[in-house]
Structures are given as structure tokens and as C-alpha cells.
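Colleague: Please work out how this folds:
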Amino acid sequence: MTGIIILFAFVAVVLVAFVAITHRSLPDSIILFMGVGLGAVVLFFVFQAPDVALTEAVIGAGISTIIFLMALKHLKDEK
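Modeller: Below you'll find the predicted structure:
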């Protein structure tokens, strides 16, 4: 069962990362980037590293996404 979760999460992370890179809309790419981070959180939990998973959830998926969205808003305000 664990192997299926690992395989599914890994494939999902790779696919979402590819879509985030190739997507034309910057806000959508930022949200997809957050999805990559959340997929990594699942993998860290499965590999029994809850401290790393929590750090990735807070910093990688949470704070980084907020900073990117704020920067995007700031850039749109300047135009």
C-alpha cells in the first residue's frame, strides 16, 4: 500500500512540476508550484520525516507561495 502512495505522489509531483513550468499564466504556475510543495509534503510523511514535511508545508508551499503572489501583485500594480 505504501509503495502505491509513493508512486502516485512521485508521479503527481513530476507531472504538476512539468505543467507549472510549461503553463503560460504566471498566477496559475505559482499555484501549481504550491501543488508541487504539497506533493513533496506527502512524500516526506510517507518516508516518516514529519519534521521535514512540516517545514516544507509551511515554508515551501505556504510562505513561498504568498511571497510569489505578493510580488506578482506588486508587479501588476506598477504597470
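Colleague: use CA for all of it now, contacts and neighbours both
Modeller: Fine.
Colleague: which element is Thr65 on?
Modeller: Assigned by DSSP states H and E, Thr65 falls within helix 64-78.
Colleague: what comes up buried for that helix?
Modeller: 64-65, 68-69 (16 or more other Cα atoms under 10 Å).
Colleague: this one next, for a side-by-side:
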Amino acid sequence: MYQSVCQRGHEIRSSADRTVSGYCRSCKRDDDRRDRIAKRAALDVVRVFEAAGVRFVDNGQPVAAEEVAAQIAAVFGPQV
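Modeller: As a prediction, this is how the structure comes out:
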């Protein structure tokens, strides 16, 4: 029986434990969860600023909270 571990120590029992690109499914699930948490936290920060009266604009045009949050998450996202 095929059995090994990924770089982070997750058990790989078969090809079903890897994505199409060969990445460990457990690692991908962990990374996706971390990304969702970072994006949610960034959106919460933006909404707190908006509630305090801060408005986000780009060249005079209002910017949606989700767009600002996505930019924040991209820059300050999960650090491993």
C-alpha cells in the first residue's frame, strides 16, 4: 500500500489525498481556511473604519469595502 507524508506531515495514503496539481489536500484545506480567515478579518477592519466615518476612495471614486478588504488581505494576508 502506498503511504507517505507531505512536507507538513500530513499522511498521504493514496492519490486521492492529493489535488490534481499534486498538492496535499490537507495542506490546501488548511491554506484555504487561513486565507478565508484573513479575508474576513480584513473585511471586519474595513467595516469598523467605515462605521467610524472613514470613506475609501480611489481618484475621487468610492471603493467598495470588499475591494479594500481584498487588497488588505493580499498585502497583509496569512503569514506562515
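Colleague: Work out the TM-score between the chains.
Modeller: Scored by TM-score structural alignment, normalised by the length of the first structure, the superposition of the two chains gives a TM-score of 0.39; 43 aligned residues with a Cα RMSD of 3.4 Å.
Colleague: I'd like to know which elements the helix holding Thr65 of the first structure is packed against.
Modeller: Applying 3 or more Cα pairs under 8 Å, 6 or more residues apart in numbering; DSSP states H and E, we find helix 64-78 of the first structure packed against helix 26-46.
Colleague: how far out from the middle of the chain is the helix it packs on?
Modeller: Helix 26-46 of the first structure sits 2 Å away from the centroid of its parent chain (Cα atoms, centre = their mean, to the nearest Å).
Colleague: between it and helix 64-78, how many degrees?
Modeller: Counting by axes from the mean of the first three to the mean of the last three Cα atoms, to 10 degrees, helix 26-46 of the first structure lies at 170 degrees to helix 64-78.
Colleague: Output the longest helix belonging to the second structure.
Modeller: The residue-count maximum for a helix in the second structure (DSSP state H) belongs to helix 25-51.
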